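*Asks:* Predicted structure and sequence below. I'll ask about it afterward.
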Amino acid sequence: MISETVKFIQNLYRTEEFIPLHEPRFNGNEKAYLNECIDSTFVSSVGKFVDRFEAEFARTVGAKYAVATVNGTAALHISLILAGVERDDEVITQPLTFIATANAISYIGAKPVFLDVDLETMGLSPDALKYFLEQECVLSDGRCLNRSTGKTIKACVPMHTFGHPCRIDEIKVVCDAWHIVLVEDAAESLGSYYKAKHTGTFGTLGVFSFNGNKIITSGGGGVIVTDDEVLAKRAKHITTTAKIPHKWEYVHDEIGYNYRLPNLNAALLCAQLEQLESFLENKRLLANEYKEFLASQNILFIEEPENARSNYWLNAVLLDDLQQRDEFLDYTNNNGVMTRPIWALMNKLEIFKSCQHDALTNSLFLEERVVNIPSSVRL
């Protein structure tokens, strides 16, 4: 079974050389825009490509404003600050996520609360969220208080795992009822829609990533999207060291961060964004081929959830148990096909083991069974 899968993947990518999990494709105007940027000498945080990318990205996802940052983690950190999260507050998120989600919460001195995911989406379960809040929390003076810790739960950060949208509209309803700010971690879901609305635009703020393995990339990079003009202006202000605009004076009116995306990276992203639709079409064709083949091997391919259109950023399979998962990982990686397990649950890491969590039944099930398989756009 596994050997046939390796042969199939080699045939998909027309090579018997090493096949990575997800590598970038630079087939458009990347070099032309980079040269233009270099010739302009505006290669740092000021330049026309930054402004152009922000405007084009906002239009792409259907948000009013976009503020580019140096990476997705920085975007999430700033979004949590904009959401009003402060030291000793709590933020609800999922344990089945890349560590950046939990790290950004920790940068502020807040603490994550890990709640279970849905099996169908691998993203935060609105049912688990509602149950936890009803059982463990109380509303007091417009604040959601955790009865067991006495802390304020200020925000909720669901993540769209591998580009598959979670039930984000239901999560928003729960958050609104409990006066919790919704910040979407859409780092992996550019090009994904839930009920015909782009991910990242359901919450007060949404965050995307352009790391080297993402669907479009500038080697790094991130962006904050919002429909709130006040939040967008403050995001731009505090990501550029909170400097008050002036021709020569250096006056800063609050603690700021050097999180602005360089113009060089923005030039790459403008070229990559031009190719997004072709990337999405290519990846959907790949997903369909995987689905058909893997069904013949009795391997469950993880498909887009109900009411969703996924970008299929990272394709994934669900194996029978931990033993089969490890056998699959061992054979594929030893035969030139890169695969990887889903992340270790955040609450199992030493740095987050003291964090509150629920039973995490679905998260534990998926942790032992999900494996990512090569998902690069095929040339």
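*Replies:* Arrived safely, thanks for sending.
*Asks:* Please make it C-alpha for all contacts and neighbour counts, starting now.
*Replies:* Will do.
*Asks:* Spatially, which residue comes closest to the most centrally placed residue in the chain, not counting chain neighbours?
*Replies:* Residue closest to the mean C-alpha point of the chain, counted by Cα atoms, centre = their mean, is residue 187 at 2.1 Å. Of all residues not flanking residue 187 in the chain, residue 208 sits nearest, at 3.9 Å (Cα to Cα, 6 or more residues apart in numbering).
*Asks:* Name the helix or strand for residue 75, please.
*Replies:* Counting by DSSP states H and E, the element that carries residue 75 is helix 72-82.
*Asks:* buried ones in the strand or helix carrying residue 287?
*Replies:* In this assignment (DSSP H and E), residue 287 forms part of helix 276-296. Using 16 or more other Cα atoms under 10 Å as the test for burial, helix 276-296 gives 276, 279, 280, 282, 283, 284, 286, 287, 290, 291, 294.
*Asks:* now stretch 94-105
*Replies:* Residues of stretch 94-105 classed as buried by neighbour count (16+ other Cα under 10 Å): 94, 95, 96, 97, 98, 100, 101, 102, 103, 104, 105.
*Asks:* can you check stretch 182-196 too?
*Replies:* Residues 182-194 are the ones in stretch 182-196 that count as buried (16+ other Cα under 10 Å).
*Asks:* Return the closest of these with respect to residue 37.
*Replies:* Taking Cα to Cα as the measure, residue 37 lies nearest residue 190 of the buried residues of stretch 182-196, at 24.9 Å.
*Asks:* Presented hereafter is structure B, for comparison with structure A:
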Amino acid sequence: MVTNKAIPLSVPNLSLDILEHIRETIETGWVSTGGRFITEFENKVAKYVGAERAVSCQSGTAGLHLALRVLDIKPGDEVIVPTVTFIAAVNPVKYVGAEPVFMDCDDTLNMDMDKLEEFLEYECDFIDGKVINKKTKRQISAIVVVHVFGNPADMEKLMDIKEKYNLKVIEDSTEALGSYYLEGKYKGKYCGTIGDIGVYSFNANKIITTGGGGMLVSNNQELLDKAAFLGVQAKTDPLYFIHDEIGYNYRMTNIQAAFGVDQIDRLESFIETKIKNYNLYKEALKDIDGLTLLPFRSDTRANHWFYSVIVDKDKYGMDRDELLRKLNDENIQTRPLWGLIHKQKPYLDNQRYRIKKASFYEKNLINIPCSSNLSEEEVKIVVEKLKLLKTKE
């Protein structure tokens, strides 16, 4: 069964049906930041997640930057962020002149809400509706929560914390389009639609792609109006080119959106395949001592974007890093968890709070192939290679 066939980690699942859309953009000349596909894609995303409106942008990172701007996060403010995430979730905090405070993860890899609550209660003062960090004397104004690998975070507890401490919540749902809650207060609600504003990404490795691109959603129409305004260079009077604020060239192109209108229609089939392949891995990996496939929350319908395996060196016979090298040498693309953000050079001086579990997952987690066009045969190849590598030890 094991072959030298290259199996990528996560690649786009594209259809040639999209060519008619691309042809239209070329024939009409609408290839840049105007055209019908932009509006159509925004409407389709909004309808899919149950939001009244969506505003497109150039990337998930651009979306997060706009979210921080429209929520009026000021220079000198602090924003609580996870250390387990891609650095793009944190960098926009610096773009607006604010400072991140890093929080640990729980066993879902998402922000540890118990530690968050503990930090706010014991390390901060709540004065006149504002959270003041006792250590830095700065105001904490917002929380960026990331639904890591498409596994929904505990938004019920987070929103209770938000209300108690008068904080703003940005949902980084760049990995979680299609994930929603099955139980509790937010039953039926999609990731990205619960906090003040949510952001999606359509990068090439995401569950649907426009090559690049992002999207903002919110229940607050004023926030989206402001995001749309800032994303097109803040033109107060577009006819006479009057600009009263600093804006950005952040709008999605019509060519990107032409991809998106096709991709969003196929999202549920992609998730179905992701779940099927995850369950194949889950059943097979039970027989390999020393490898544990991390679960998704059972009270949610996660999109199963990335699959995570924990490597127990003592039981498996090699550590995560050795397994990572061997699999990639065998043309099975795998990757480690991101380097923890609080340990990255630009953030060494920023506050972090009781980081413990994140360090364990950083050391022992590996992501295995999970594309939405991954075949059952390819899943078997990956599993057989994992079995062979253990046997050789």
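*Replies:* Happy to help now that I have it. Quick caveat: nothing in here was measured; it's all calculated off a predicted structure.
*Asks:* Tell me how the two chains score on TM-score.
*Replies:* The TM-score (TM-score structural alignment, normalised by the length of structure 1) is 0.94; 365 aligned residues with a Cα RMSD of 1.4 Å.
*Asks:* hang on, the earlier thing: JSON lines please, covering the buried residues of helix 276-296 of structure 1 and showing distance to residue 4 of structure 1.
*Replies:* Formatted as JSON lines, the entries for those read as follows, by distance: Cα to Cα, whole Å:
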{"residue": "276", "distance to residue 4 of structure 1": "31"}
{"residue": "279", "distance to residue 4 of structure 1": "27"}
{"residue": "280", "distance to residue 4 of structure 1": "26"}
{"residue": "282", "distance to residue 4 of structure 1": "23"}
{"residue": "283", "distance to residue 4 of structure 1": "21"}
{"residue": "284", "distance to residue 4 of structure 1": "22"}
{"residue": "286", "distance to residue 4 of structure 1": "17"}
{"residue": "287", "distance to residue 4 of structure 1": "17"}
{"residue": "290", "distance to residue 4 of structure 1": "12"}
{"residue": "291", "distance to residue 4 of structure 1": "14"}
{"residue": "294", "distance to residue 4 of structure 1": "10"}
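*Asks:* Of all pairs in these, which one is the farthest apart?
*Replies:* Considering Cα to Cα, no two members of the buried residues of helix 276-296 of structure 1 lie farther apart than 276 and 294, which are separated by 26.6 Å.
*Asks:* What residues does the corresponding residue of structure 1 for residue 45 of structure 2 make contact with?
*Replies:* With TM-score structural alignment as the matching criterion, the partner of residue 45 of structure 2 in structure 1 is residue 57. Under the criterion of Cα atoms under 8 Å, 6 or more residues apart in numbering, the contact list for residue 57 of structure 1 reads 66, 273.
*Asks:* so where do the strands sit in the stretch 1-150 of structure 1?
*Replies:* For the stretch 1-150 of structure 1, the strands defined by DSSP state E, counting those that start in this stretch occupy 65-69, 90-93, 111-114, 137-140, 143-146.
*Asks:* on that earlier part again, double-check that the residue nearest to residue 187 of structure 1 belongs to a strand.
*Replies:* Yes: following the definition DSSP: H, G, I helix; E, B strand; the rest coil, residue 208 of structure 1 is counted among the residues of a strand.
*Asks:* Correct me if wrong: it contacts residue 217.
*Replies:* No: counting by Cα atoms under 8 Å, residue 208 of structure 1 does not reach residue 217; the two are 10.8 Å apart.
*Asks:* mind listing the helices in the stretch 201-350 of structure 1 by residue range?
*Replies:* Taking DSSP state H, counting those that start in this stretch, the helices of the stretch 201-350 of structure 1 run over residues 229-238, 263-274, 276-296, 322-334.
*Asks:* Please render those as TSV that adds distance to residue 368 of structure 1 to the earlier fields.
*Replies:* Written out in TSV, the entries for the helices of the stretch 201-350 of structure 1 read as follows (distance: least, Cα to Cα, whole Å):
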stretch	distance to residue 368 of structure 1
helix 229-238	38
helix 263-274	35
helix 276-296	19
helix 322-334	5
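*Asks:* among these, which is nearest residue 148 of structure 1?
*Replies:* Go through these one by one with Cα to Cα and the one that ends up closest to residue 148 of structure 1 is helix 229-238, at 31.8 Å.
*Asks:* mind checking how far that closest one is from the chain centre?
*Replies:* On the basis of Cα atoms, centre = their mean, to the nearest Å, the separation between the geometric centre of helix 229-238 of structure 1 and that of its chain is 21 Å.
*Asks:* Residue 262 of structure 2 maps to what in structure 1?
*Replies:* By TM-score structural alignment, residue 262 of structure 2 lines up with residue 271 in structure 1.
*Asks:* Equivalent analysis for residue 21 of structure 2, please.
*Replies:* Using TM-score structural alignment, residue 21 of structure 2 lines up with residue 33 in structure 1.
*Asks:* same check, this time on residue 244 of structure 2
*Replies:* If you follow residue 244 of structure 2 across to structure 1 using TM-score structural alignment, you land on residue 253.
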